[in-house]
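Trainee: this one's structure only:
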């Protein structure tokens, strides 16, 4: 028991200071006041004092490492005194710990959201559209977590153009664009500024199929995990809800024919629902969907070469991709793709 308690000695000192600051500050926000009132117990005891009491008990336990403690313990039975004090604290306040930490978590989240405006005064407050149309429109939108190398692009998705089909070579910025749209939409729904010059969006359910991995414990391949994720998106879209979807390299775990056929059927099906989103792909044959379906628009990223090096500008351009760089990247990695050999 003493060993477990001592592990949290340093953390408790931090929590004590945070809780003291939280309880002593006079907040104007009714929501924060509600959180503050929610951590009080029936006795009205201040939480930071109860945390300080536990910290003092653990400090007393830590004195066991003192060379002279053994003599004091023999005379005063201090180990028993400490364990009794610890058990009394647990009975009195231990059941409230989870509630205290949940409250601190909410305050930390609010503090993180509130500081965005001060650290990024050029970010815009998003406009939430309350009409019947499902829309996401942004001017000069960038990834919030990128700083020095942030690139800005424009996005426009609505009931006319429901799907942006993003093509481009490897490392060109397709997945980053999808994350850019998703993270900024989450920030908008949280009431925070977004990394854009202009941003408006409807209230939508955000669904993604990105970075799907296999699960050996459940005997599930990455392809089947992807199928289950997409099934969830389609099921939710079929209910008539507004869905914003981000599909990154869909059906990459199967052969090219099945991938092309499955992606084509899926995208056309999503266009029939009240859903909008972005789909990234290396399958250039899917770009033919723009001619077959007026709700789909092709966009792409491209690279350029200089001094035998590959560079990207990460700028989104209309139309399908016309470049490929897989072979060049393999050559840069030292893999000779020009030579060929025959098995004897």
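Mentor: Received, thanks. Model, not experiment: these values are computed from the prediction. Numbering: from 1, shown residues only.
Trainee: can we go C-alpha only for contacts and neighbour counts from here?
Mentor: Fine.
Trainee: name the surrounding residues that touch the helix or strand where residue 116 lies.
Mentor: For residue 116, the element it lies in under DSSP states H and E is helix 97-119. Residues from elsewhere that reach helix 97-119 (CA atoms under 8 Å, 6 or more residues apart in numbering): 19, 32, 35-36, 39, 47, 123, 192-193.
Trainee: which members of those residues are the farthest-apart pair?
Mentor: Spanning the widest gap among the contacts of helix 97-119 are 47 and 123, at 36.9 Å by CA to CA.
Trainee: which outside residues touch stretch 243-256?
Mentor: Here stretch 243-256 has contacts from 175, 178, 182, 204-211, 222-223, 226-227, 233, 236-237, 259, 262-263, 274-282, using CA under 8 Å, 6+ apart.
Trainee: tell me which of those residues fall in helices.
Mentor: 175, 178, 182, 222-223, 226-227, 233, 236-237, 259, 262-263 (DSSP state H).
Trainee: what would those look like in TSV with neighbour count and distance to residue 158?
Mentor: Rendered in TSV, the data for the ones in helices among the contacts of stretch 243-256 read as follows (neighbours: other CA atoms under 10 Å; distance: CA to CA, whole Å):
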residue	neighbour count	distance to residue 158
175	21	21
178	22	16
182	21	16
222	18	31
223	17	30
226	23	26
227	16	26
233	23	18
236	17	18
237	24	15
259	17	26
262	14	24
263	20	21
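Trainee: and the comparison structure, right after this:
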């Protein structure tokens, strides 16, 4: 009796310790969630391949003129922009956010609904934190990011030749029947032989099965989180958006089936001898493989339903992240879309700069931006391009005000030669520019951003070719924003392109930049002064200035 009481006491004590540790963990996690909301994320780098699994499966359904192409994505360092935004609590949210940043839809319905969700979570702190706790349960396990591809290619993960396992089950059962019903021990040897054969089959194939079982675990976690968020007794989100309940209910019955398999796997991994024996005895019936195949069969054919559930849960996480992102910015607005082919921005800035200088400009036609080195030209056109993307993808702008038309964005900036393909800098650049030319369409406005057009060739041909390309672009349904050192272009295109510039103040031992955009063409140069500023030998500086001094004397 005393032993029984002692055992009961130990069980209660262990249970209380477990409950206490669980509550402490949840309390710490809630504090961390509160602390991180509205703050700049700590993530500096991201695994774009891993994050891109969902986007790659989704991309083929998106029209070409609604995608951010890889060149534009890399030109604008959009992986870094993603890292600046990303405060997601789950792998699902990260993948859906990463995918959303690749798309600029022609329809306003997605961003209108997204804005309602962002506003909802910004206004409901307690519910937001509770849902964040649920999303944290999904985690960010490396293998989980493969889930969209697993779902899309479900048929490839079925167990081939499942009939063989069913046949071995039948043989095992048939050999055991005479032993059970007729007490005929002569058949016991046959039963043992079949069981051992099945155990060997199980041992050989279980490694692949357990890897795929981890995917099923992630699948069910997503379903369970969807089902919990859709609980209208706990949360008001589902009453507001009617978003998750339908899809979550379709897969709810799978949870118990997968959980049985998972508990068996956990027992085998515990290191307990009895757990291992149990694992292989049950494995000898090949029950695991049959049950796994049944689950895959249920999922197969319902990929669209599951992908929709996955997307909607990701959008919940994304909406919370965007609410946090907006709180972390010094200045933020939602865009106003209009039918005019005019970009009207007030106090716009680049999201990757911690202490940004804001600029205001009204771009109603193509323009050329001139200015000295390091004066801010490239940063400004990148800020414009990034904000055009974010306005149309996540309905958020780093500005006090931004009015713009729906438009495709395409760039030619960070050109590099490609030694592997044998392409020079100039060949790569003209291919980049040609893709801009080929993308122009009367059906949809294109905003193109070009940094230092045709810098990879000689001056005479560069001016001739650049002016011809920019004239052609200006005649199309396009607003071109071009940064250039070539003052000649501003003279050739003065009737069709507006001119802006960035400038600096050259001091005796320093160069001061205001990083503000101004009307007109630049009149300053600073390349030689920058050589002096970074410490080049005086001999080089003096020699570099000679041509300009001689020109001044002739005047």
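Mentor: The structure has been received and is ready for your questions. Bear in mind the structure is a predicted one, so any value in this text is a computation, not a measurement.
Trainee: can you calculate the TM-score here?
Mentor: The TM-score (TM-score structural alignment, normalised by the length of structure 1) is 0.76; 326 aligned residues with a CA RMSD of 3.7 Å.
Trainee: circling back to that earlier point, so which bit of structure 2 is the next helix or strand after the helix holding residue 116 of structure 1 matched to?
Mentor: For helix 97-119 of structure 1, the following helix or strand on the C-terminal side (DSSP H and E) is strand 127-129. Mapped onto structure 2 using TM-score structural alignment, strand 127-129 of structure 1 covers residues 336-338.
Trainee: chain center to that stretch: distance?
Mentor: 25 Å (CA atoms, centre = their mean, to the nearest Å).
Trainee: distance check, residue 383 of structure 2 against residue 312 of structure 2.
Mentor: According to CA to CA, to the nearest Å, residue 383 of structure 2 stands 30 Å off from residue 312 of structure 2.
Trainee: with residue 269 of structure 2 instead?
Mentor: 34 Å.
Trainee: out of the two, which sits in the busier spot?
Mentor: Between residue 269 of structure 2 and residue 312, counted using other CA atoms under 10 Å, the more crowded position is residue 312 (19 against 12).
Trainee: count the residues that sit near the residue lying closest to residue 430 of structure 2 once chain neighbours are set aside.
Mentor: Leaving aside its sequence neighbours, residue 430 of structure 2 sits nearest to residue 454 (CA to CA, 6 or more residues apart in numbering; 7.4 Å). The tally of other residues near residue 454 of structure 2 (other CA under 10 Å) stands at 23.
Trainee: now do the same for residue 414 of structure 2: its match in structure 1.
Mentor: Match for residue 414 of structure 2 (TM-score structural alignment): residue 211.
Trainee: how about that match, nearest residue that isn't a chain neighbour?
Mentor: Counting by CA to CA, 6+ apart, the residue nearest residue 211 of structure 1 is residue 248, at 7.9 Å.
Trainee: can you count the residues close to the one you found?
Mentor: 23.
Trainee: tell me which residue of structure 2 matches up with it.
Mentor: By TM-score structural alignment, residue 248 of structure 1 lines up with residue 451.
Trainee: name the residue most distant from the centre of structure 1?
Mentor: residue 75 (56.4 Å; CA atoms, centre = their mean).
Trainee: what's the helix or strand for it?
Mentor: Counting by DSSP H and E, residue 75 of structure 1 is part of helix 69-76.
Trainee: residues near the closest residue to residue 13 of structure 1 other than its chain neighbours, how many?
Mentor: In this structure, residue 13 of structure 1 finds its nearest non-sequential neighbour in residue 55, 6.9 Å apart by CA to CA, 6+ apart. For residue 55 of structure 1, the neighbour count with other CA under 10 Å is 22.
Trainee: wait, residue 297 of structure 1 sits on residue 165?
Mentor: Yes - proximity of residue 297 of structure 1 to residue 165 meets the contact threshold set by CA atoms under 8 Å, at 6.0 Å.
Trainee: more neighbours: the two, which one.
Mentor: residue 165 (26 against 23).
Trainee: secondary structure class of the more buried one, three-state.
Mentor: With DSSP: H, G, I helix; E, B strand; the rest coil as the basis, residue 165 of structure 1 sits in strand.
Trainee: what's the counterpart of it in structure 2?
Mentor: For residue 165 of structure 1, the residue aligned by TM-score structural alignment is residue 368.
Trainee: and if you look at residue 57 of structure 1?
Mentor: By TM-score structural alignment, residue 57 of structure 1 lines up with residue 261.
Trainee: and the helix or strand harbouring its match, what does it pack against?
Mentor: Using DSSP H and E, residue 261 of structure 2 sits in helix 254-269. Counting contacts by 3 or more CA pairs under 8 Å, 6 or more residues apart in numbering; DSSP states H and E, helix 254-269 of structure 2 packs against helix 188-229, helix 273-283, helix 287-299.
Trainee: could the ones you listed be laid out in JSON lines, adding distance to residue 549 of structure 2?
Mentor: As requested, those are exported to JSON lines (distance: least, CA to CA, whole Å):
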{"stretch": "helix 188-229", "distance to residue 549 of structure 2": "71"}
{"stretch": "helix 273-283", "distance to residue 549 of structure 2": "88"}
{"stretch": "helix 287-299", "distance to residue 549 of structure 2": "78"}
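Trainee: for residue 506 of structure 2, find the nearest of the ones you listed.
Mentor: helix 188-229 (58.9 Å).
Trainee: helices or strands next to the closest one in the packing?
Mentor: Against helix 188-229 of structure 2 (3+ CA pairs under 8 Å, 6+ apart) you get helix 125-136, helix 147-152, helix 162-181, helix 245-251, helix 254-269, helix 273-283, helix 303-328.
Trainee: go with 10 Å
Mentor: If you count contacts as 3 or more CA pairs under 10 Å, 6 or more residues apart in numbering; DSSP states H and E, helix 188-229 of structure 2 packs onto helix 125-136, helix 147-152, helix 162-181, helix 245-251, helix 254-269, helix 273-283, helix 287-299, helix 303-328.
Trainee: out of those helices, which is closest to residue 189 of structure 2?
Mentor: Nearest to residue 189 of structure 2, of those and by CA to CA, is helix 162-181 at 9.2 Å.
Trainee: great, nothing more from me.
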